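# Got a predicted model here, sequence first, then my questions.
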Amino acid sequence: MEEKVLKFIEEISKLIGSRKVSTDKPTRICYTLTHGPECLLHEDYVEEFLPAVVLRPTSTEDVQEIIKLANKYVIPIIPSGGRTGSYGAEGMRNCAIVDLRNMNKILEFDEKNYRITAEAGILMSELVKFLREKGYMPLDWPASERSATLGARVAINGYNWSENGWGPTEFHVRAIKVVLPNGDVVKLGRGSSRPSKCGIGYNLMSLFFGSKGTLGIITEVTESFIEIPPAKTYGSMVFTNIKDAFEAYLDIKRPRYSRLLWRTTVSTERYLKFIAPYIIGKEWPDDCKAVVDYHIFGETQAVKETEEKIINILKSHNGFERPELADVRAYWDVHQLLEDYMGLSSLSKRVKNQGATMRMIFLDPNIPDSNLIAFYMDMQKLFSRLEDENHYPALAQVIKVLESGTPIPGMEGYNKFWIVLLADWEKWDDECRKEFKKFYREYAELVWSHNGSLSTTHGFIPRELEVEFLKRELGEKEYELMKLIKRTLDPNNIMNPKIFF
């Protein structure tokens, strides 16, 4: 460990208290990983991603002390939340991890103005519980609520379970408090420091959505909430033809229904065959190629009328009911299976029950409605090549397609296309790594050919390809603007310096 790192650890222990500082190797190893796949691409990932120290601040003032001292010694700082994002929170040599989960208090509940303010480290499940007990619910509701933290929702610009009705995280955050890379603390709203919109200043808050800890550390977040709707209903229909299912999904996700239809998905055959034994206790029938589900919330009469319309639309696309397969909530509960592979809190459970050798790889391109069906069909061809030893002789031995593409509504006109691959980590070698980067390049070209973007939420790009692909996705001038913002706010390049640039 470098001398300057040892001095940093000694001084920060005095400034914030030694109980908030961990240097033992077992603790540090826990922060080498996220649930993302970057570790698969490094033979000696533990040494490459092993932080020098883990810091657990309990206040914004602690975070200020950490950042000011990090500037003095030029120590890389990597903020950490629930670690359910697929990219960016891995450690690096001689860095300090700043784990915010001890900053988990609800600071203000402004019931009359529908605002709640909490520290960045609070679990979303705790925020949800607090609001539900008072008859309310957040509009930003992640699928991984048991692991995700409030501040990280801003840092990754998270995907919202009810995005079809309410949009992504950034639509519902009203203000944030951030410790900048120079140690200054700023409170940012939309053109104001208050949790409201103001037309006289820059909307500086939006700069931090998706920044992944590269521009500062978010310590407080103010979000809006609503009353829990009085009525809700779930339903699904089965399809024998995948194209019919996709066309039905596209028909019901249109903006005219979205204020009540908060969520809809298409679950396809490969995924259904995998989860059926876990969820319904039986094999999935061969004649059922897809399931379209819907979740409707609102006033009682409006929910009833909307469901009637949705059912008629699904039937018009040849959907039919199979009551023994219709428990939509059970299909959604499969996300709890996925969470066993996500986040720091699940690490011991994985080691105990499954071992750590099977690794899920999540891809989530953003695909326009107009190209969704064609993209799905082309992806199936790519998956066939991926699992074919003639095309990918090494990779085909260690990777399987678990979920070949579940479209979930994004912002109107676009879709988060959810893909899950399962990799046998223990068997990966240099040839597998080489072939995976080749596969990812082929995947990226396919996404771009359908006018899509590489990632809706998780943001994974193999680090070796990141700069090249960011320039392709953003544009050369736009990428240079990103660099200018980074250099201006963080001239010492201490904030999560391993990503983006």
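Happy to help now that I have it. Residues are numbered from 1 along each chain as shown.
# Every contact and neighbour count from this point should use C-alpha atoms.
Fine.
# so who does Y331 touch?
By C-alpha atoms under 8 Å, 6 or more residues apart in numbering, the contact set of Y331 is I275, I279.
# State the distance from it to N113.
Distance, Y331 to N113, using C-alpha to C-alpha, to the nearest Å: 36 Å.
# What ranges does the stretch 401-501 of the chain have for its helices?
With DSSP state H, counting those that start in this stretch as the criterion, the stretch 401-501 of the chain has helices at 430-449, 466-474, 476-489.
# okay, now the one to match up with it:
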Amino acid sequence: MTELMHHIKELQGVLGPDKVYTDKVTRIAHRMSHSPEILLHKDRMDDFLPDAVLCAECAEDIVETIKFANKYKVPLIPQGGRIGTQGSQGRRGAIAVSLHRMVKILDFDEENEWVVVEPGIRVDHLGEFLRKKGYCQLEWPTTRSATLGGRVGTDGYDRWNLRWGRSKDSIIAVEMVLPDGDIAVFGEGSNKPIKSSMGFDLKDLFIGSRGTLGIATKIWVKTPKLPPVESWGYRAFPTPEDMVKAQIDISTDPITSAWVWRMTGAPRWVFERTFKIFANATPHEELGAILDFNLFGTEEIIVDVKKRIDKIAKKYGGFISTHLPEEEAFGKAAYTNRDLGINRFAALAGDRPIDGGRGGMWTPIDPCVPNSTALEY
């Protein structure tokens, strides 16, 4: 029995047995995250098994747990959707702090275009709420079962990253429970217009800290109105190098960068495995890489921007293939969670378990690496 188990009944007495769990089934459910790298650990069954799980329902539950943890020197592991690649795994001797019960939409301010939510709400549930009202969900990662609290912890990339940035850009403010149990709100001021800075930008210090500096209990998120028309498209390229050159030009063009909200590129070796695994087919030899994208605007804007994209793509040999479905349909299908997931599983069928890496994605370790070096990479 670990030291924590000698004192856990004290916390259960404060919060109740329906919030603090020590049974093995609950602990196993909060042991692992989405990351396959955890499977490389020899003793993964025990090393990542937390001693207890807190299912918090409000900020006060977290405050009491932090006081308990400080008293007995117990590690806390904040957990969101546990679909990220690192940071939310349990560990022996620790309490996993699950926020999945904190799912309320606390306020929706249409005039100022923001929504206030609890950290356990899933991005797909929030997105459904906002879309029905004609507003855009900016916090939209690859996996829609991610939580807003997890987004605070990771500062992740989003579906609309090209247009709206990452989590630090879309999150206006956060309420945090700090390591001493105090509760504080950190933000950037009003949404429209943005006020001048009046002090240290502490909000961005917490976003991306992976729960090491505090636990988010309330989150303010930007929610711009959706443009009237959404469109999809793609361009195929002879080589991945050609695709990267076109992607850089489109993302830096003053017109296309304003209306293209998302671009995703895939080299041949990624979708080649997808074709083989799921269709037992080989993509046509002309397909060296594929770049798909989303556009938003009016009908007139969409037509003009697609013409400009076509002009840029043709500089690098870009084309619409007769060996793929119609452009709009293929572009729309290319970024569904299912297809992106297939590409990643196809990557796992290669050398990733042996050599590591990020499957079909490239991610520079140095945050100062500019896009212009992507081609050499």
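Structure's in. What do you need? None of the values given here were measured: they were computed from a predicted structure.
# Now mean neighbour count too, for the helices of the stretch 401-501 of the first structure, in JSON lines please.
Output for these, formatted as JSON lines (neighbours: other C-alpha atoms under 10 Å):
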{"stretch": "helix 430-449", "mean neighbour count": "16"}
{"stretch": "helix 466-474", "mean neighbour count": "15"}
{"stretch": "helix 476-489", "mean neighbour count": "14"}
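# Take these and lay them out in TSV including distance to D293 of the first structure.
Formatted as TSV, these follow (distance: least, C-alpha to C-alpha, whole Å):
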stretch	distance to D293 of the first structure
helix 430-449	25
helix 466-474	32
helix 476-489	39
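# To I373 of the first structure, which of those helices lies closest?
Evaluated with C-alpha to C-alpha, the helices of the stretch 401-501 of the first structure place helix 430-449 nearest to I373 of the first structure, the distance being 12.6 Å.
# dump the residue contacts of the counterpart of Y114 of the first structure in the second structure.
With TM-score structural alignment as the matching criterion, the partner of Y114 of the first structure in the second structure is E113. Counting by C-alpha under 8 Å, 6+ apart, E113 of the second structure makes contact with N191, K222, T223, P224, K225.
# which of the residues you listed does the first structure keep?
Shared with the first structure under both residues aligned by TM-score structural alignment, their matches' C-alpha atoms under 8 Å, the contacts from the contacts of E113 of the second structure are K222, T223, P224.
# Buried subset of those as a PyMOL selection?
Entered in PyMOL, the line below selects the buried ones among those, by 16 or more other C-alpha atoms under 10 Å:
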select buried, resi 222+223+224
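# any idea which of the kept ones among the contacts of E113 of the second structure is closest to E328 of the second structure?
Nearest to E328 of the second structure among those, counting by C-alpha to C-alpha, is P224 at 24.4 Å.
# if I line the two up, what does the closest one land on in the first structure?
Aligning on TM-score structural alignment places P224 of the second structure opposite I226 in the first structure.
# Doesn't its match lie inside a strand?
Yes - I226 of the first structure sits within a strand when classified using DSSP: H, G, I helix; E, B strand; the rest coil.
# how far away is it from A152 of the first structure?
Applying C-alpha to C-alpha, the value for I226 of the first structure to A152 of the first structure is 21 Å.
# what about F108 of the second structure, which SS state?
Assignment for F108 of the second structure (three-state DSSP): strand.
# My understanding was that G91 of the first structure contacts Y45; is that so?
No - contact between G91 of the first structure and Y45 fails when scored by C-alpha atoms under 8 Å: they sit 9.7 Å apart.
# okay, these two: which has more neighbours?
Neighbour count, other C-alpha atoms under 10 Å: between G91 of the first structure and Y45, G91 has more, with 33 against 17.
# nearest spatial neighbour of that one, skipping sequence neighbours?
Among residues not flanking G91 of the first structure along the chain, F49 sits closest, at 4.4 Å (C-alpha to C-alpha, 6 or more residues apart in numbering).
# any chance of the contacts of E113 of the second structure in TSV, with distance to G165 of the second structure too?
What follows is the contacts of E113 of the second structure, written out as TSV (distance: C-alpha to C-alpha, whole Å):
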residue	distance to G165 of the second structure
N191	15
K222	12
T223	13
P224	13
K225	16
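# Could you single out the nearest of the residues you listed to L54 of the second structure?
Distances from L54 of the second structure to the contacts of E113 of the second structure, taken as C-alpha to C-alpha, are shortest for K222 (29.5 Å).
# any idea how far F278 of the second structure is from that closest one?
K222 of the second structure is 38 Å from F278 of the second structure, by C-alpha to C-alpha.
# and if you look at T239 of the second structure?
23 Å.
# With R210 of the second structure instead?
According to C-alpha to C-alpha, R210 of the second structure stands 36 Å off from F278 of the second structure.
# okay, these two: which has more neighbours?
Using other C-alpha under 10 Å, the more surrounded residue of R210 of the second structure and F278 is R210, with 22 against 10.
# That one contacts T154, correct?
Yes - at 5.6 Å, R210 of the second structure counts as touching T154 under the criterion of C-alpha under 8 Å.
# just the strands in the second structure please.
Assigned by DSSP state E, the strands in the second structure fall at 20-21, 52-55, 76-79, 95-98, 105-109, 114-117, 171-177, 183-187, 215-222, 229-237, 260-267, 289-297.
# out of the ones you listed, nearest to P364 of the second structure?
Nearest of the strands of the second structure (C-alpha to C-alpha): strand 260-267, 15.8 Å.
# So which elements touch the closest one?
When contacts are defined as 3 or more C-alpha pairs under 8 Å, 6 or more residues apart in numbering; DSSP states H and E, strand 260-267 of the second structure sits against helix 161-164, helix 240-252, strand 289-297.
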